[in-house]
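K.L.:
predicted model, plus sequence, below.
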Amino acid sequence: MIYMRFLDFAADSYEEMAEKILEIDPQCEPERARNAARSHLDRANWMMTTGYKDQFAN
């Protein structure tokens, strides 16, 4: 479910995704916030395009 939220927030900045979804404060931990959000978004994209694309196809 988290990965679906990342795809929904993909137009936002990494900092916004980290704060809204992962509850990481980008002001206190900017590098951790950016890395965590980027990593999760990469996995979400992989799931949709390669990993589980058959389950998401309509």
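P.N.:
Cool, got the structure.

K.L.:
alpha carbons only for contacts and neighbour counts from here, please
P.N.:
OK.

K.L.:
now for Ser39, how many residues are close by?
P.N.:
Residue crowding around Ser39 was assessed by other C-alpha atoms under 10 Å; the count is 12.

K.L.:
contacts only, for the residue lying closest to Leu22 once chain neighbours are set aside.
P.N.:
If you skip the residues right next to it in sequence, Leu22 has Ala37 as its closest partner in space, 7.7 Å away by C-alpha to C-alpha, 6 or more residues apart in numbering. Neighbouring residues of Ala37 by C-alpha atoms under 8 Å, 6 or more residues apart in numbering: 14-15, 17-18, 22.

K.L.:
ok, second structure coming up, stack it against the first:
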Amino acid sequence: MRKPPLDPDVADAAPTDQMLTVYDEQHVVTYMRLLQAESEGADWREVARIVLHLDPEREPRRARSAYQSHLARAKWVTEQGRLLRDTGSK
């Protein structure tokens, strides 16, 4: 796996594939930031603004949906996808 970008733009929804994707590899830093923010009890609106680059005031549904989608994928990637366990993906 190549070094992922530190602050990539995100899609409106994270992948739902049952295998790791290129998108997952590109967003590993995003996923880690989401998991850290959740563990610290950060407000989802602040996280959406800072991590996902979405404005929850202007687009509350889009921002909330993207936040939930990416957080769920972050959990899947670390628990099931094994992205951070160095098993790689193709």
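P.N.:
Done, it's in. What you see is a predicted model, and the numbers here were worked out from it, not measured in a lab.

K.L.:
got a TM-score for the pair?
P.N.:
Here the TM-score for the pair of chains, by TM-score structural alignment, normalised by the length of the first structure, is 0.83; 56 aligned residues with a C-alpha RMSD of 1.7 Å.

K.L.:
residue in the first structure matching Arg85 of the second structure?
P.N.:
Counting by TM-score structural alignment, Arg85 of the second structure corresponds to Gln55 in the first structure.

K.L.:
where does that match fall, secondary structure wise?
P.N.:
helix 53-56 (DSSP states H and E).

K.L.:
same check on Pro26 of the first structure?
P.N.:
Counting by DSSP H and E, Pro26 of the first structure is part of no helix or strand.

K.L.:
with Val29 of the second structure instead?
P.N.:
helix 28-39.

K.L.:
got the buried residues for that helix?
P.N.:
Buried residues in helix 28-39 of the second structure, counted by 16 or more other C-alpha atoms under 10 Å: 28-35, 37.

K.L.:
kindly report the same for stretch 14-28 of the first structure.
P.N.:
14-19, 22, 24, 26.

K.L.:
check stretch 77-90 of the second structure too.
P.N.:
Applying 16+ other C-alpha under 10 Å to stretch 77-90 of the second structure flags 77-78, 81, 83 as buried.

K.L.:
with stretch 63-70 of the second structure instead?
P.N.:
Buried, per 16+ other C-alpha under 10 Å, within stretch 63-70 of the second structure: 63-64, 66-70.

K.L.:
in the first structure, what stretch matches it?
P.N.:
Alignment of stretch 63-70 of the second structure against the first structure: residues 33-40, by TM-score structural alignment.
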